[in-house]
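Q: Sequence first, predicted coordinates after that:
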Amino acid sequence: MSFASRKNRKYSSSRNSRRRALRGLAGLALAPIAGPMLGFTAHEARAQAQIQPIRFGLQNTFTGAAAVVWARQKIYERRGLKVEAFKFADGRGVRDAMLAGKVDFGTMNLTPFFVGSSAGNFTLIAFVLLGGDTVGVAARKGIEKISDLKGKNVSITVGSTTGPVFVHQVGPRLGLKEGEYRIVNLQPADQPAALAAGSVDAYAGPEPYLTITERSGIGKVLIRFGPYDANPTCLVVNTSFLNKHPETVLAFLRSWLDGVEYWGKNREGVVEALLGMYREGGHDLQPELVAQMASLPKVVPDITPELIEYMKGQAGILHKAGQLKNLPEWDKVIRPDLLEKARAMA
């Protein structure tokens, strides 16, 4: 489904119609000052004319919640952007569409970003959110702590970001080493049912499944990853698009900052957009549950030095484990300066 909208504006001036030539000259005289009359400087008007249509790939999940709200509430219309949004089940789908040239911008977790950026294809321009508290471990009754999972069946989603974080970081820090439990590979949507059926004893997964598991009485949330892992969702642009259309990237980021502000000030609109996403996917969640979930992520776009070091550490873990062939050239694929410039222009 396209979230794109198009607005055609027509500007006309009424002049004495006795002479067609005079009317044409009047139109020519007014054209150069149309930008300033609308609040644009001549430079801004030229920049606006360079803005390209945007093809945006988003994770249609809670992992991409801020992007879902930005797209569904059409925040981009405030700045006259033409956006076509494409929905994907996860960040890997977004990554593949970007690599195929089908979308220009996208949201994804760290692992898909590392894969694309290590080949020089992707540039990080902001974060969608920090979702450490939106992922965690849920377990059946009788299991009280992570170390109780020794010898048990634990589901992760192989190829996701959540799985390696649990296996390599959170589990060992809480007394559960890799190899001390059996890994069961399941998609997040299948994890609560597997827990209810007893085929797994716990799972590491995202919202809304953690909250659904707890509220339905299937199990309880043992931990959330927030204290151990930032779990950022990345806002990425194809590097070739950035090189060709830098003005469009800055315009996109200015609109993105509008979306960050909207998230903080319009909780009712946030919940409305997320409810729409879930209902389209066949999940009839209650507004109060979604409102509770919306309080979990930190919607902050800034690429800080601390987060850059965190990302390098995560990539190093994957590289050492043989899950990432090459490390990205960090100075080329991370561009915090673009968000700073967009904020100064906003």
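A: Yes, it's here.
Q: drop to CA atoms for contacts and neighbour counts, all remaining ones
A: Fine.
Q: Check the gap between Ile308 and Asp331 for me.
A: Counting by Cα to Cα, to the nearest Å, the separation of Ile308 from Asp331 is 10 Å.
Q: Those two - which one has more neighbours?
A: Neighbour tally, Ile308 and Asp331, criterion other Cα atoms under 10 Å: the higher count belongs to Ile308, 14 against 7.
Q: And the helix or strand that contains that one, what's buried?
A: Taking DSSP states H and E as the definition, one finds Ile308 inside helix 305-320. Burial within helix 305-320, assessed by neighbour count using 16 or more other Cα atoms under 10 Å, is assigned to 311, 314-318.
Q: and here's the other structure:
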Amino acid sequence: MRVLKSITLEKISLSASSIAPPIAHFEAPLEAPFHVCRHIRCAAQNLSTIPDLSTISSDVKSNPRCSARCRLSYARTGQRMNGTVVITGAVSGIGLSTSKLFLAKGWNVMMADFNEDLGKKVLEELLAEYSPERLAFQQCDVSSARSVDAMAQATHDSFGHVDSVINNAGIFAKGAVHEIDEDVWDRVMATDVKSIYLTTRAFVPEMIERKSGTIVNTASISGLQGDYNMAVYNAAKGAVVNLVRAMALDYGKYGIRVNNVNPGPTMTPMFRSNPQSVIDEFAQASPLGRLVQPEDIARTMYFLASDESDPITGQNIPVSAGFEIYSGQPVQD
């Protein structure tokens, strides 16, 4: 077996200096399975030996999605390196914690959010720690096809490809059905449900082409159970709960996995704005006596987006501190 020290493919240079720690170089032969960059992997995946470079070079030339940003995705550990993730609702709460975790794990991150001012501020803060080659922000209204398509183009311009999409953007409204204005109903359904359709339409075709990819949606335990005075939110998240099954069935044959994270009450900035008495009441309702932290959700999202969850698809994963497990019956001695 040959030792890989440097590969030059078209305009792609993969050398010791281009691969981040902990694999600064390859001095020992790579052991099976040897994986190449995600763009090439569609033509040469799960190889037990280092592939013939001239063959891969011709494959790269025929793949228009390959760019100078290609990197080796897997090393001897089999873990993806420098994958690219798109995260919506990315600049606060769960989305911000998720963005930070993916960056810490070595991924390229496109942060998409409606709040442009906050997005630029967060980007500036993160760029103090991470390279601009690994991080970008795009203002995006996830309920607008034009805005989502523009965000997708910006992602491809920045990173060349997408390995995972985290559909985290969402909004909430209170009220029984007859109390909710039509425009509020439409806005919640467009932001919480239609947005998944739009991002899928924008990014899944390239995943189908590569026969690889993951999608993770933020649903809610309110999609699994009913709540008082939350009709439109229950309807929207209930739609996401079943949509994930349909998507997993449709895209599984292409190697694309789709899953939901279903948070319970989570200590986001919005939830923290409640009176302390309300926060305490929610915490006491949990069997664990605690509320969920944004970092708890982020870890689950990363797990579902990564190859660590390779056999999991079409699932709703509650991360709720046990809020959804109670039947409602009175406590019995």
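A: In hand now; what should we look at? All of these numbers come straight from a predicted model, not from anything done at the bench.
Q: TM-score of the superposed pair?
A: Both chains were compared after superposition, and using TM-score structural alignment, normalised by the length of structure 2 their TM-score is 0.28; 164 aligned residues with a Cα RMSD of 6.8 Å.
Q: Which other helices and strands does the helix holding Ile308 of structure 1 contact?
A: If you count contacts as 3 or more Cα pairs under 8 Å, 6 or more residues apart in numbering; DSSP states H and E, helix 305-320 of structure 1 packs onto helix 110-118.
Q: same thing but 6 Å
A: Packed against helix 305-320 of structure 1, as judged by 3 or more Cα pairs under 6 Å, 6 or more residues apart in numbering; DSSP states H and E, are no other helices or strands.
Q: Give me the residues contacting the helix or strand just after that helix.
A: With elements assigned by DSSP H and E, the helix or strand that comes after helix 305-320 of structure 1 is helix 330-333. If you take Cα atoms under 6 Å, 6 or more residues apart in numbering as the criterion, helix 330-333 of structure 1 is touched by 123-124.
Q: Show me which positions of helix 330-333 of structure 1 end up buried.
A: Applying a neighbour-count criterion of 16+ other Cα under 10 Å, the buried positions in helix 330-333 of structure 1 are Val333.
Q: Same check on stretch 54-64 of structure 2?
A: Of all the residues in stretch 54-64 of structure 2, those buried under the rule 16+ other Cα under 10 Å are 56-57, 59-60, 63.
Q: ditto for stretch 98-111 of structure 2
A: Quick answer for stretch 98-111 of structure 2 (16+ other Cα under 10 Å): 98-103, 106-111.
Q: what about Ser240 of structure 1, how many residues close to it?
A: As a burial measure, the neighbour count of Ser240 of structure 1 was computed by other Cα under 10 Å and equals 14.
Q: buried residues in the host helix or strand of it?
A: Secondary structure assigned from DSSP H and E places Ser240 of structure 1 in helix 239-244. Neighbour-count burial for helix 239-244 of structure 1, counted by 16+ other Cα under 10 Å, picks out 239, 241-242.
Q: can you put those residues in a markdown table and add distance to Arg55 of structure 1?
A: As requested, the buried residues of helix 239-244 of structure 1 are arranged in a markdown table below (distance: Cα to Cα, whole Å):
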| residue | distance to Arg55 of structure 1 |
| --- | --- |
| Thr239 | 14 |
| Phe241 | 11 |
| Leu242 | 13 |
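Q: Let me know the closest of these to Val249 of structure 1.
A: Closest to Val249 of structure 1 out of the buried residues of helix 239-244 of structure 1 is Leu242 (6.4 Å), distances taken as Cα to Cα.
Q: Look up how far Ile54 of structure 1 lies from the closest one.
A: Going from Leu242 of structure 1 to Ile54 of structure 1 by Cα to Cα gives 12 Å.
Q: on that earlier part again, what angle do the helix holding Ile308 of structure 1 and helix 110-118 make?
A: Using axes from the mean of the first three to the mean of the last three Cα atoms, to 10 degrees, the inter-axis angle of helix 305-320 of structure 1 relative to helix 110-118 is 80 degrees.
Q: In contact with Lys220 of structure 1, which residues?
A: Applying Cα under 6 Å, 6+ apart to Lys220 of structure 1 gives the contacts 138-139, 214.
Q: If you rank these by neighbours, which is first?
A: Across those, the neighbour count under other Cα under 10 Å reaches its highest value at Ala138, namely 31 neighbours.
Q: Could you look up the SS state of it?
A: In the three-state summary, Ala138 of structure 1 is assigned as strand, counting by DSSP: H, G, I helix; E, B strand; the rest coil.
Q: And for it, nearest residue in space, chain neighbours not counted?
A: Closest residue in space to Ala138 of structure 1, ignoring its immediate chain neighbours: Val221 at 4.2 Å, by Cα to Cα, 6 or more residues apart in numbering.
Q: ok so that neighbour is a helix residue?
A: No. When classified by three-state DSSP, Val221 of structure 1 is found to be strand rather than part of a helix.
Q: Distance check, it against Tyr278 of structure 1.
A: Distance, Val221 of structure 1 to Tyr278 of structure 1, by Cα to Cα: 21 Å.
Q: Show me what the strand ranked longest in structure 2 packs onto, helices and strands only.
A: Selection of the longest strand in structure 2 by residue count, based on DSSP state E, yields strand 256-263. When contacts are defined as 3+ Cα pairs under 6 Å, 6+ apart, strand 256-263 of structure 2 packs onto strand 213-218, strand 316-319.
Q: Would you mind giving the orientation angle of it with respect to strand 213-218?
A: Going by the same axes, to 10 degrees, strand 256-263 of structure 2 is angled at 20 degrees with respect to strand 213-218.
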